[in-house]
Every structure is written in C-alpha cells, then in structure tokens.
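1. Predicted structure and sequence below. I'll ask about it afterward.
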Amino acid sequence: MADRDTAQDTGGQRLSTREAADRLGVKPETVYAYVSRGQLTSRREPGARGSTFDAKEVDALARRAGRREASASGNELAVRTGITLIDRDHCYFRGVDSSELATHYSYEEVAEWLWTGELRPGIRFTAPPDALSAAHHAVQALPAHSGPMDRLRVAAIAAAAADPLRFDLSEDTVVGTARNLIPTLVDALPSHNPSQGTAGPLATRLWSRLTAEAADPAALRALDAALLLLIDHDLAASTLAVRVAASARAHPYAIVSAGFGALDGVLHGAASGLAHRMLVEARDQGSAAAVVADHLRTGRRVPGLGHPLYPGEDPRARTLFRLLEDVPRARSALQAARQVVATTARHTELHANVDLALAVLTVSTGMPVEAGETIFAIARTAGWIAHALEEYAEPPLRMRPSGHYHGPRPPQPLP
C-alpha cells in the first residue's frame, strides 16, 4: 500500500510538499520558492490539500543542487548515499546485510558488486605489471623501519604515476582502476612467502604479507570476511575525506591517498592496534581482569569496546567472532577478548566492536600489531572507490562548507 501522504497517478509518483522538502533537504517554504523560480512544477489535485510534485523532477533538482543536508541533530553534514545503511545493530551494503554477504561471498565479489551492481562469482583482481613494478621499487626504497601504512601510501602514489589514464573519471575506467589498484597495494607489500606469488584470492596473498605462519582454510575465511565487513561504514572520517577529494575531481589514486591520510590515526584505522596490544598482555598474564583494571584505574578507554553507531554489539564483530570460533589457534585470544568484555561489563555496559574481533584475528595468527590497520586500509579502499563513483556523478566542488570566522575583526594593524 502506498504511503497515504504520497499521491500516485499514471504520470508517475507524486510527492507532498513535506516529502519534496525532505528529499531536497530544505524547508517547505523553500520548495515553493523553487516553484516561483521555475525550478519545480507543482500541481493541486481536485479535492486534495496542498500541492504535489513529480518525484523525478524533485530528484533531478536535488542532484543539480548537489544536495547537502542537515542531519537529524541539525549540526552535522549529511550526504545522500546508496552504499551503506547502519540501522538497529545491522550494517547493510546496498540494502543487503553485510554479515549475510560475508557468509556467502568473497571480498572481491562484493567489491565488484558494489561498484557495478553485478555479482561475478569467483572474480579475482590482478595487478598490472607496470603498476606493480613501480610500486615495488617505491616500497623497497623506503627505510627499513617503515610501517605498512607508509608502504601503502607510497605504493598508491607510484601506481598512479604508472597509469597515464588516471585522470579519466568515466565510470568504466574508475572501476578498472580499482580492480588494478587494490591488488597492487597488496602485492607491493613484502611477503613472508615469496613463492606465493601474485595469483589466487586476494585474502590468500594478503595473508603471506601479514604473517609467516601457515594459513588454514578457516583462518583465511576469517581474513576474507574481515576484509568484506570493513569495505564501508557510512561516512567515517576517511570516507568523508575521500568524498571531498572526489568532489574536487581528484583521480582515484588521489582519493585513496586522501583516505589513507585520514585513516592513519589511533581513533580510526589504527584502533585495532591498541586492542591487539591489550589482548597480548591479557593472554600473557593469563587473565584480562588486571589489564582492564589498569585501563580503568588510569582513566584510559578500554580498546575494542563500544561504538557510537551501535547500542549493542557491533554486527561486524559478532560475525568475525563466529568465524574465529572455527580457528583452533584463536581459542586463547577469543577467551581473552570475552574476559575483557565481561570484566568491563561490571563497570559499564559496553559491547565488543570490530577492532576487538580484528585483534583476535591478528594476535592468534602471529600477525604484527599494525596488521589490523593494514587489513582495514586494504578493505576500505573498495568502499572509497564506491563513494568516489557516487561523488563523481554529483556537481563538482559541492563539499564546500562555510567557515565561521572567530578571529579579530578587521581592520587590524600590520603585525
């Protein structure tokens, strides 16, 4: 049954004034201002209250205006997107539960589906030789103490320099760039098993770059699921940075570099490293109670717990924990994680987030503390490309908020 506030006729969907205002992100009186300027056409049905508006015409105006909306709280920027919805302790990609996707498909399959709308079973991403060679040389030139994020940033820049088509922002070319860039980032990282090569599923190749331990099917499945679950999470800080860059029509390599810059922080991509260290300490001590107590006593936040978008447990963590139960070597780290949650629950109601689950994966498989951030960065690259594709279809330079100047009033004397 149609919404009673939405009129339907043979000419297509009609919207009430309130619905048109909501789609445009403006007040109802502004809708009538658009009518008076000739930007919208209104129609009053016989016997109906108020005017109605053609839904397609309203949506076209929203796109032309480069719609930026106030959030429900009235003080945040919101951007229309069709990629991710977070609702009631669930995370949906294009309306499909991401946990269900992680149960049935691979990271590469879901990335391709997000970009193109087409699911291609068994798809594999392959790095082009020129881009991979340039990325390898750039990464090898870094100091020995360089971390994975240093290598990823340099690899992205080198791959861009090797791609003469990087400034082509047509949809097909951008998707092709994404299929090339993600494996280039993975394969440019130093490998613990050089014989692995650059063939096979992306998760398998990434595994050999994160740990010297042998892979087993259950652990590889957990790593692939982690990559899939981390593809996108609405407008996180790094994704907003990507959309700003895409709004200025930066090429895909540059928007990924913008994402890496925002991701490289302890409050975002590096958060799992703190949880990793905590689990190692809890495992070595044989109990999480003392470790949690130390965090609480010193006023530090317990890593891996709580998420502002989920009142309950992070669904990504729930899915990863379930998969990690099938990994025998993860048993002790899983137990430590559960002790952390249970101990903290005595003081405050906080649930596990994906950083804690990611830490269980990295600790139990001999991966270094930075591995969680590396997984996060590779995974999120696919989501950043999806957001860039959306933003390239919007009017350029729309991500330009107004500053509120609070400095000295002019004129001021020369310093």
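-> Looks like it arrived, so ask away.

2. When you work out contacts or count neighbours from here on, use the C-alpha atoms and nothing else.
-> Noted.

3. Could you tell me how many residues sit around Gly306?
-> Counted with other Cα atoms under 10 Å, the neighbours of Gly306 add up to 22.

4. now the one 3 residues further on
-> A total of 14 residues lie near Leu309 under the criterion other Cα under 10 Å.

5. Quick check: the spatially closest residue to it that is not a sequence neighbour vs Pro143, distance?
-> Using Cα to Cα, 6 or more residues apart in numbering and skipping the chain neighbours, the partner closest in space to Leu309 is Ile86 (7.4 Å). Ile86 sits 41 Å away from Pro143, going by Cα to Cα, to the nearest Å.

6. Between the two, tell me which one has more neighbours.
-> Ile86 (15 against 9).

7. Now the more buried one: which helix or strand?
-> strand 84-87 (DSSP states H and E).

8. Chain neighbours aside, what residue packs nearest to Val175?
-> Using Cα to Cα, 6+ apart and skipping residues adjacent in sequence, the residue nearest Val175 is Trp115, 6.6 Å away.

9. repeat for Ile378
-> Per Cα to Cα, 6+ apart, closest to Ile378 is Ile182, 6.8 Å.

10. Check the burial of that neighbour by counting its neighbours.
-> 22.

11. For it, give its distance to Ser257.
-> Distance from Ile182 to Ser257, by Cα to Cα: 12 Å.

12. what's downstream of the helix or strand where Val175 lies, the next helix or strand?
-> If you go by DSSP H and E, Val175 is part of helix 171-187. Sequence order places helix 202-210 as the next helix or strand after helix 171-187, per DSSP H and E.

13. next one: that next one to chain centre, how far?
-> Distance, stretch centre to chain centre, for helix 202-210: 20 Å (Cα atoms, centre = their mean, to the nearest Å).

14. Give me the buried positions along the next helix or strand after it.
-> Sequence order places helix 217-229 as the next helix or strand after helix 202-210, per DSSP H and E. Residues Ala219, Leu220, Arg221, Ala222, Leu223, Asp224, Ala225, Ala226, Leu227, Leu228, Leu229 are the ones in helix 217-229 that count as buried (16 or more other Cα atoms under 10 Å).

15. Return the member of those residues nearest to Ser16.
-> For the buried residues of helix 217-229, the closest approach to Ser16 (Cα to Cα) belongs to Leu229, at 37.7 Å.

16. Check it against this one:
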Amino acid sequence: MTDQDQGADGERLTTREAAERLGVKPETVYAYVSRGQLGSRRDPGGRGSTFDAEEVDALVRRGRRQAAGGDGTPVIRTGITLIETDRYYFRGVDATELARRYRYEEIADWLWTGTLERGIRFTAPSEPLAAARRAVEALPAHSGSTDRLRVAAIAAAAADPLRFDLGPSAVTGVGRALVPTLVDALPAVGTARRGESRLAARLWSRLTARDPDETSLGALDMALSLLIDHDLAASTLAVRVAASARAHPYAVVSAGLGALDGPLHGAASGLAHRMLTEVLERGSAAPVVADHLRAGRRVPGLGHRLYPVRDPRAEALFDALAEIPDARPALAAAREVETTAGRQTDLHANVDLALATLSVSAGMAAEAGETVFAIARTAGWIAHALEEYEERPLRMRPSGRYTGPRPPRPAP
C-alpha cells in the first residue's frame, strides 16, 4: 500500500486486498457494493476501485459473509420452520397436517424437545400465576390483551428465581409453565368446564362467554397449532435478538410481545374482524370492500407476501370452521370478501381473515385473534430461543452506517 493509498480519510484497500480481508472472491466484493453494504471509490490512478479499510473490517466483524442473503437481507439459520410455495413445515413435517392430527401442547412440546408426547398438558405454577394475575388485575380496565400478556410475562418472571438458567431442559420447563400462565392470567369472560385442562378450553373462556362444543374447541386448538411459528416474522426476529444477548426466556417472550403489538403484525386480525362484522350487518361484502378501496386502504385479511397463491393456514382453519353451524354466516362473509376483492386483485384469504371468521362466529371481541396469535406464537418463540442459545452470544449485533455530519463539530 503506497502513501497515496493512505489518505487523510484512512487506509484504502484494493479490490484484491478487500476480498482477502473479507474471505470472499473479488466479484463478491462488488456484490456487497451493489447491495449497499460496502462503499467504494474509483482509484485516481485508474487501477480500479478502492475500499475503506475500517468499513471492510466492520463488515468482517458483522459476519455478513456468512449471513447475507441474495438481496442483502440478513439470514439466520433455523431448523424450525420451512416456508415453500403455498406450504409450510415444522421440522420438515407439514404444519397443517400436524394441526389436524395433534393438539397445540403436543406440537409445541415436540417442537422444543423432538419427542411427541400424546396427551401432554401444560400447567401454570401457582406462585408465578398468582403474581401474573395480580399484575394483570392492577391494569386499567381499558388495557388490551397484549398489554395484559406483557405484564403477565414480566410478573411471572419476577416470581421465578431460576429464570436465568438457560439450559435446554430449564428453558423447555419455562415454556410449559409460561404458556398456561399467560392464558390463566387473562380475565375470564365465560365459565370454563369443570376439570377441563386443555389449553384451548381454558383460553376459550377468556375470549367469549359462549359455551363451546367440541368442534369449536377443535377449531380454536387448530388455530393455535397453525400459528405456533412462521419463520422469522418481526416478533420472532426480536426474540432471536434478545436470546442472542442471553436474555432469559420470559424476557425473550416479552420482546416478542412488544414487537407483536402493532397493526402490521399481531393486530391484523382485528381489522378483519371489524370488516366481517360490517359485512354481516350490511348484508353484502360489495359496499364494504368498495369503502376500503375508495379510502385507499387495503382490504384486511387478503394476501401474504410469502404465499403467492393461498395461505395454507387460512385454508386449514376455514376447513375446520366449515364443520361448525354457527360459523357458516361469518365463513360465507369471508368468502364473499375474497371473491369481491378478487375481481380487482389476485389476493386470497390469509390467516388473519380466518382468525377473524373464528372470532366473529364465536362472539369474541375484535382483539381475540391477536390474543390467539400471541399465545400460539409463544411456543415458537421458545423454540427460537432454544436455537439461539446454542449460537455465539451477541451475534445479532449489526453495525450502523453513520450518515450524520462528520466530526469535529462545535457543541450546540
């Protein structure tokens, strides 16, 4: 490297030197440039491009050469969920088939341990549950379900002095305890069946005052099972970051709940619920869909960027709801929304619309789908935490590319 290459703005590397430092081929260096991951400058002597050595070293530290996708999006290795064209799989097994054959607790525990235990039941420990209930009861009456779940998770953590044990068996134990604690800490709006231990039955009594039949409980259990995981959604990425910093499992779930609390993720089914309610009140989907389009809004519950045609979760849940007589009006309304909107766009029903169909037909509140989503996804978050705890700590530490004014500058 000549003195000219060591300018006032720091050491400059040739393409070959940058490639050697990154451990990649020279053409990959230019791929990093095209993705915006690395800056380049044309060498005044006409010898090609040069690269800032500090920026190259930062790229090395971030480990982007092992974790960059084709479009520059970070990629995290995971053996939990595979999403392919109109299908998705838990550890290589069709997730919709699992949901049809097994209950939520059975699938969740299998996802954590690799062993399927038929009839397993999750039970909330008395002390963490009592702490969670006290915390939830102290919230304002207008608090939403996600508010209650976040508070319940934090309170349960405070009551567990062993929460910092990140061994696989300890984390799995937290999962078996935390999921039912979140459910049982929610205020009841109905009466649970005496002696009923199934998680879906206990959750039902937190969502609606109607008495369920077995088919309805089966549909709710299927919804929970279908929503356990869906690769690296926003909330799951937040969970992986927290687990990378070795946050305990309760804190990991709290991170997921925080990311879930928004209209673009967990709350999406609530928008679809309100739309379906309006369709049933007005007797037709056409004016409701027209109102959304006229206002420049997307029609809720339609389309998913990971499924070019149909969301398999929606189709599986619709199949289950078709067996419930009380669900048929809401199901017909959902299908009419899909058909009406389909005249202008090639979007199909997603799981949010199916969740809304369940919540409307069972007399649940609009936010019930968000509650189902959060409880279900807790199992997936625990699975991702178990995976991340086996990785190098703090690997989820990207480096920012500073775009502000260069120092030194006078103090304000």
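-> Yes, it's here. Being a predicted model, the structure only gives us computed values, none of them experimental.

17. coming back round to it: average offset of the strand holding Ile86 of the first structure relative to the second structure?
-> Compared with the second structure after the fit, strand 84-87 of the first structure shows a mean deviation of 0.3 Å (mean Cα distance after the TM-score superposition for the first structure).

18. That strand maps to which residues in the second structure?
-> The aligned range for strand 84-87 of the first structure in the second structure is 81-84, by TM-score structural alignment.

19. Give me the contact list for that stretch.
-> Tyr88, Tyr89, Phe90, Arg91, Gly92, Asp229, His230, Asp231, Leu306, Tyr307 (Cα atoms under 8 Å, 6 or more residues apart in numbering).

20. Neighbours of the closest residue to the fifth one other than its chain neighbours, how many?
-> Read it as Gly92 of the second structure. Nearest non-adjacent residue to Gly92 of the second structure, counting by Cα to Cα, 6+ apart: Leu82, 7.1 Å away. Counted with other Cα under 10 Å, residues neighbouring Leu82 of the second structure total 18.

21. Enumerate every residue touching Arg329 of the first structure.
-> Ser364, Thr365.

22. Aligned against the second structure, show me the partner of it.
-> Match for Arg329 of the first structure (TM-score structural alignment): Asp326.

23. Now do its match against Tyr30 of the second structure, distance only.
-> The value you get for Asp326 of the second structure to Tyr30 of the second structure, if Cα to Cα is used, is 59 Å.

24. mind checking the longest helix of the first structure?
-> helix 371-392 (DSSP state H).

25. That helix corresponds to what range in the second structure?
-> With TM-score structural alignment as the criterion, helix 371-392 of the first structure aligns to 368-389.

26. got it, and stretch 154-168 of the first structure?
-> With TM-score structural alignment as the criterion, stretch 154-168 of the first structure aligns to 151-165.

27. which residues does the counterpart of Glu278 of the second structure in the first structure contact?
-> With TM-score structural alignment defining the correspondence, Glu278 of the second structure maps onto Glu281 in the first structure. Glu281 of the first structure makes contacts with Val291, as judged by Cα under 8 Å, 6+ apart.

28. part of a helix, is Glu281 of the first structure?
-> Yes: with DSSP: H, G, I helix; E, B strand; the rest coil as the criterion, Glu281 of the first structure is assigned to a helix.

29. gap between the residue in the first structure that Glu214 of the second structure lines up against and Trp207 of the first structure?
-> In the first structure, the residue matched to Glu214 of the second structure (TM-score structural alignment) is Pro217. Noted for Pro217 of the first structure: a distance of 11 Å to Trp207 of the first structure, by Cα to Cα.

30. Over to Val242 of the first structure?
-> Distance from Val242 of the first structure to Trp207 of the first structure, by Cα to Cα: 27 Å.

31. Compare those two (neighbour count), which wins?
-> Val242 (31 against 26).

32. name the element the more buried one belongs to?
-> Per DSSP H and E: helix 237-247 holds Val242 of the first structure.

33. And for the helix or strand following that helix, what's in contact with it?
-> Counting by DSSP H and E, the element after helix 237-247 of the first structure in chain order, helix or strand, is helix 252-263. Applying Cα under 8 Å, 6+ apart, the contact partners of helix 252-263 of the first structure are 149, 153, 156-157, 159-160, 166, 169, 174, 177-178, 181, 237-239, 241-243, 245-246, 268-270, 377, 381, 384-385, 388.

34. Now, of those residues, which are buried?
-> 149, 153, 156-157, 159-160, 166, 169, 174, 177-178, 181, 238-239, 241-243, 245-246, 268-270, 377, 381, 384-385, 388.

35. Can you give me the separation between the aligned residue in the first structure for Glu106 of the second structure and Val280 of the first structure?
-> Residue pairing (TM-score structural alignment): Glu106 of the second structure is matched to Glu109 of the first structure. From Glu109 of the first structure across to Val280 of the first structure, the span is 33 Å (Cα to Cα).

36. which ones are touching the aligned residue in the second structure for the residue nearest to Ile378 of the first structure?
-> Superposed on the second structure with TM-score structural alignment, Ile182 of the first structure falls opposite Val179. Counting by Cα under 8 Å, 6+ apart, Val179 of the second structure makes contact with Phe122, Ala124, Ile375, Thr378, Ala379.

37. Thr81 of the first structure contacts Glu390, doesn't it?
-> Yes: with contacts counted by Cα atoms under 8 Å, Thr81 of the first structure reaches Glu390, the gap being 7.4 Å.

38. Settle it for me: which of those two has more neighbours?
-> Taking other Cα under 10 Å, Thr81 of the first structure and Glu390 do not tie; Glu390 has more neighbours (19 against 14).

39. any residues touching the match of stretch 154-168 of the first structure, and which ones?
-> For stretch 151-165 of the second structure, the external contacting residues (Cα under 8 Å, 6+ apart) are 127-129, 131-133, 135-136, 171, 174, 178, 181-182, 185, 247-251, 253-254.
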